[in-house]
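>>> Here's a sequence, model it:
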Amino acid sequence: MRLATLAAGLVATALSALPAMAQQPAADTVAAIRARGMLNCGVAPSTVGFSIPDSRGEWRGIDVDSCRAVAAAILGDATKVRFVPASTQQRFTMLQSGEVDMLVRSTTWTLGREASLGLVFAGVNFYDGQGFMVKRASGVTSARQLDGATVCVQPGTTTELNMADFFRTHNIRYTTVIIDNIEELRNAFISGRCDAYTNDASSLASFRASQGANADQYVLLPEIISKEPLGPVVRKGDWKFFDIVRWTHFAQVTAEELGINSGNLAQFADSANPDVQRFMGRTGDLGRQMGLNNDWAVQVVRQVGNFAEVWERNITPLGVQRGINALWTQGGLQYAPPMR
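All right, here's what the predicted structure looks like:
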C-alpha cells in the first residue's frame, strides 16, 4: 500500500511538473511593443527582394514589409520598426530570448521547428522550393549531373537537410562547403570554391538579380526538390500577438481580393459591400476584438499596400512570377479566411 501511494505521488509530481513547464505565462508582446513604441523584427541581413538595406540604409523587401504591416496594425505607424539582422544559426534563439518580437527571415515552416522550439508560424508570405544554381560555363543543366560536385550551403537549415536527402535518394556523391554568412557563401560560389550553390529558389533568383550585368553567368537548374513555405514566426503562448501577425497578412490578401490598394482606399469608404464595410472597420468591431483600432486593416494597406503591391514592389523585379503565390482565385495558394 505504501509503495502504491509513493508511486502515485511520484507520478502526480511528474505530471504536475510538465504543465508547469509548458504553461509558463506568456509575455504580452503587444503591450511591450506599445510601451517601447517600436516593433523589433528579426530579418535576414542581406537578401535582395526579402530584406536588405538600400543605398540610404532603408530596409527593403517582402519580409521587411511584413514587419512594417504589423507595426501599422499595432502602432498605427509602419515606420516604427527596428530591423534586427538575424543569422541562420541565431535566428530562433533571438526570438526565444525576446531579443526580437517576431522573425520574418525566409524561414521554412516545419513540424519539427513548431513542435520543439516553443515557436509557432503565423502564416506564409512566400511559397517557395529549394533549387540549385551553377555557373553557365559549367555546362550543367540538371541537378542529377552534380555527382562529385562541391556544393555551397548554409548550416543549420532545412536546405542542408533537403540536399542530403536528394543526393542520397539519387545516389549522388557530393562535398559541402558550409558557411553561415550569406555574403561569404555567395562569394565562395562566385570565386569557384564550390561548383553549385543551393538555397530557396527565391534566394537564388535574388542573388542572380544582384549580379547586374553578370547575371547571365548563373543558371538556376530546373529541379525544385522541396516545399518551403516561408513566413513570420512568433513565440507560442502569446496568442493575441499571434492573431495580429496572422490576420495582418490575411488583411493584405483580402484587400487584393476586394480590389482595395493603397491608392484607392478612399473609393471604398462608402461602399455598401458588407465585406468591404468590415474590412474598413465601419461594421463588425473586428479590430477591437484583437485589441486594435477598427481601422487597423486600412492602416496596413494605406501604409504598406495589399499583397499584390508588396509582391510587385519587391519580388517582380527579381523576375519571379507569382505562380503558386497568386490568389486562390487565380490558381495560387494565397487564401484568406473570411474577415467577419
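>>> okay, CA-based contacts and neighbour counts for the rest of this
Noted.
>>> roughly how far apart are Ile172 and Ile224?
Distance of Ile172 to Ile224, computed by CA to CA, to the nearest Å: 16 Å.
>>> what's the neighbour count on the nearest residue to Asn181 once chain neighbours are set aside?
Residue nearest to Asn181 in three dimensions, not counting chain neighbours: Ser87, with 7.2 Å by CA to CA, 6 or more residues apart in numbering. The local packing of Ser87 (other CA atoms under 10 Å) involves 18 other residues.
>>> Equivalent analysis for Gln89, please.
Neighbours of Gln89 under the rule other CA under 10 Å: 14.
>>> ok, it to Ile182 distance?
12 Å.
>>> got it, and Ala71?
27 Å.
>>> Please apply the same query to Gly57.
When CA to CA is the yardstick, Gly57 and Ile182 sit 19 Å from each other.
>>> OK, contacts around the residue nearest in space to the middle of the chain?
The residue lying closest to the centre of the chain (CA atoms, centre = their mean) is Gly231, at 2.6 Å. Neighbouring residues of Gly231 by CA atoms under 8 Å, 6 or more residues apart in numbering: 104-109, 121-126.
>>> Let me see the ranges of the helices in the stretch 51-200 of the chain.
Using DSSP state H, counting those that start in this stretch, the helices found in the stretch 51-200 of the chain span residues 62-75, 91-97, 111-116, 158-169, 182-191.
>>> nearest to Arg136, of the ones you listed?
Closest of the helices of the stretch 51-200 of the chain to Arg136 is helix 182-191, at 11.8 Å (criterion: CA to CA).
>>> Alongside the first, I'd like the structure of this one:
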Amino acid sequence: MRCWMIGTMAVVLLTAACGRQDAGPTPETTDVAPTTTTPSAVPESPTLAAIKRRGRLNCGVHQGLVGFAYTDNRGQWRGFDVDFCRATAAAVLGDANAVRFVPLSASDRFAALNDGRIDVLWRNSSWTMSRDAGEGFVFAGINYYDGQGFLVRRSLNLNSATELNGARVCVQSGSTSQVNAADYFRSRGIEYRPVVFETEEAARDAYGREDCDAFSADISALAAARTVLTSPNEHVILSDVASKEPLGPVVKAGDERWASTVRWTLNALMLAEELGVTKASVEEQSKAATDPRVRRLLGAEGEFGPMLGLSNAWAKDAVGAVGNYGEIFERNLGSQSALDLARGLNAQWNARPAGLIYGLPIR
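Model (predicted):
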C-alpha cells in the first residue's frame, strides 16, 4: 500500500511539472491600463479658455520701474517685463497688443493672482520656497537672475557694504529686500538702522532726500532708481551682492497647462536667441530654415503648439512681436537703454563669458 501511494504521488508531481513546463511562466498583470499621452488627452486650461473668450491677456506688472515696466510720455507701457507680457499675448492670441497691463505693488501682486484679476504676473518677483511651496504659487521659469545690492553716495568713499556700520539703510517693508538686508548685516555682526517704507519708490525717494545713508534693493532696481535721482553720477552701486534673486513669471496654482504655456513662451524666446532667430529674420526662417531645431521652434515641423492649446505659429508670433531674449534685454536693460546693464548671469549658457540663460529644448 505504501509503495502504491509513493508511486501515485510521483506521477502527480511529474504531471504537474510537465503542465507547468507546457504553460510557460505566468505573465505579470497590472491594474493600470497603459495609456498614451496626446495633446487632446491633456485637460484644457481654464485660464487659457478665459483669455480666449475675453480676447485679452491680463498681465500684472510693476507700477513703475525704469527698464522693467513703466509708461512713456505717450502713456504707452514699456520695459523688459512688459515685452514678456506682449510675447505671451502674441503666443496665445496671435496679437501682442491684446494685453491689459495691471500695475501692482509688492504687497498686492500675489493677491491679484489669487482673486483672478490677472492671468500671469510678469513683475520682478523672486522665486523663493515660501512662495512656491508655502503659498502655492507656480513660478514658470526665470527670466532675470538678480541679486540684492546697496546704493550709496560717492562722497562717502565706501568700498564695501561692510563699511556701513551704524548706517541708516532704506528698504521696502514686507519684501525680500528687508529680510535680506537684516540677514546680511546680522551674519557679519554689523549694526545698522533699517529705515522701512511701504513701497520701493518711497524708499528711493527717502534716500534721495538723504533720510538714509544707503538704499538696498535688487541691483537692477537700484540701477533704475539711480537714473531718476538728481545727478545720477554722484551715486554708486557697491560690489557686494547680498542675496540671490531669481526673478520670473508667476501663475496661480491649479492650472498646470497654463503654467506650461507661460514656461514655454519664455523658453521659446531664449531658444530663439541661441539659434539666431531674430524679430527681423523670423518670417524668412520659418519658411527657409533647414535646422530641425529652428523648424520645430517656428512651427514648420512637428505639432508642438497644439500640446499647449495653441497654433503651431505660437513661438513664431512671440518672437515676431518683441524679438528674442537678447533683443528684449538689450533694448530695455542693456547697451541700448538708460540702465546699460551688462548681461552677466543673464548671458546665454554658451556665451563667452557664459551666463545662466538656458532655453529648454523643443522636441
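>>> After superposition, what's the TM-score here?
After superposition, the two chains reach a TM-score (TM-score structural alignment, normalised by the length of the first structure) of 0.90; 315 aligned residues with a CA RMSD of 1.4 Å.
>>> What's the match for the residue nearest to Asn181 of the first structure in the second structure?
Alignment note (TM-score structural alignment): Ser87 of the first structure maps to Ser105 of the second structure.
>>> now do Ser202 of the first structure
By TM-score structural alignment, Ser202 of the first structure lines up with Ser220.
>>> Aligned to Glu273 of the second structure, what sits in the first structure?
By TM-score structural alignment, Glu273 of the second structure lines up with Glu256.
>>> scratch that, Gly309 of the second structure is what I was asking about
By TM-score structural alignment, Gly309 of the second structure lines up with Gly291.
>>> State the number of residues packed around that match.
Gly291 of the first structure: 13 surrounding residues under other CA under 10 Å.
>>> How about the contacts made by it?
With contacts taken as CA under 8 Å, 6+ apart, Gly291 of the first structure has no neighbouring residues.
>>> Asn346 of the second structure too?
Asn346 of the second structure neighbours (CA under 8 Å, 6+ apart): 144-145, 355-357.
>>> mind running it again at 10 Å?
When contacts are counted by CA atoms under 10 Å, 6 or more residues apart in numbering, Asn346 of the second structure touches 142-146, 325-326, 329, 354-358.
>>> just the buried members of the residues you listed?
142-146, 325-326, 329, 355-358 (16 or more other CA atoms under 10 Å).
>>> Need those in CSV (columns: distance to Ile6 of the second structure).
CSV is the format used below for those (distance: CA to CA, whole Å):
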residue, distance to Ile6 of the second structure
Ile142, 77
Asn143, 80
Tyr144, 82
Tyr145, 82
Asp146, 84
Tyr325, 84
Gly326, 87
Phe329, 89
Gly355, 81
Leu356, 78
Ile357, 78
Tyr358, 75
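>>> I figured Asp81 of the second structure was touching Trp122, is that so?
Yes: applying CA atoms under 10 Å, one finds Asp81 of the second structure in contact with Trp122, separated by 5.6 Å.
>>> who's more crowded, these two?
A direct count of neighbours by other CA under 10 Å for Asp81 of the second structure and Trp122 places Asp81 higher, at 30 against 26.
>>> what's the counterpart of the more buried one in the first structure?
Using TM-score structural alignment, the equivalent of Asp81 of the second structure in the first structure is Asp63.
>>> and that match, what does it touch?
Asp63 of the first structure sits in contact with 41-44, 47, 49-52, 69, 103-106, 125-126, 230-232, 310, 314, where contact means CA under 10 Å, 6+ apart.
>>> closest to Asp270 of the first structure out of the helices of the stretch 51-200 of the first structure?
helix 62-75 (21.7 Å).
>>> Quick check: the closest one compared with the second structure, mean distance?
The superposed helix 62-75 of the first structure is, by mean CA distance after the TM-score superposition for the first structure, a mean 0.8 Å from where its aligned residues fall in the second structure.
>>> that older thread, any idea which element the match of Gly309 of the second structure lies in?
Assigned by DSSP states H and E, Gly291 of the first structure falls within no helix or strand.
>>> Which parts of the stretch 151-300 of the first structure are strands?
Secondary structure of the stretch 151-300 of the first structure by DSSP state E, counting those that start in this stretch: the strands cover 174-178, 196-200, 218-220, 228-230, 233-235.
>>> Ok, which of these comes nearest Gly9 of the first structure?
Set against Gly9 of the first structure and scored by CA to CA, these come closest in strand 233-235, at 32.9 Å.
>>> what sits against the closest residue in space to Leu286 of the first structure that isn't next to it in sequence?
Leaving aside its chain neighbours, Leu286 of the first structure sits nearest to Asn294 (6.2 Å; criterion: CA to CA, 6+ apart). Asn294 of the first structure sits next to 73, 278-288 when contact means CA under 10 Å, 6+ apart.
>>> and if you look at Cys212 of the second structure?
Applying CA under 10 Å, 6+ apart, the residues contacting Cys212 of the second structure are 152, 167-171, 193-195, 203-204, 206.
>>> and what of Ile190 of the second structure?
By CA under 10 Å, 6+ apart, Ile190 of the second structure lies in contact with 161-167, 182, 184.
>>> So which of these is surrounded by the most neighbours?
Highest count within these by other CA under 10 Å belongs to Ala161, 22 neighbours.
>>> To which residue of the first structure is that one aligned?
Under the alignment (TM-score structural alignment), Ala161 of the second structure pairs with Ala143 of the first structure.
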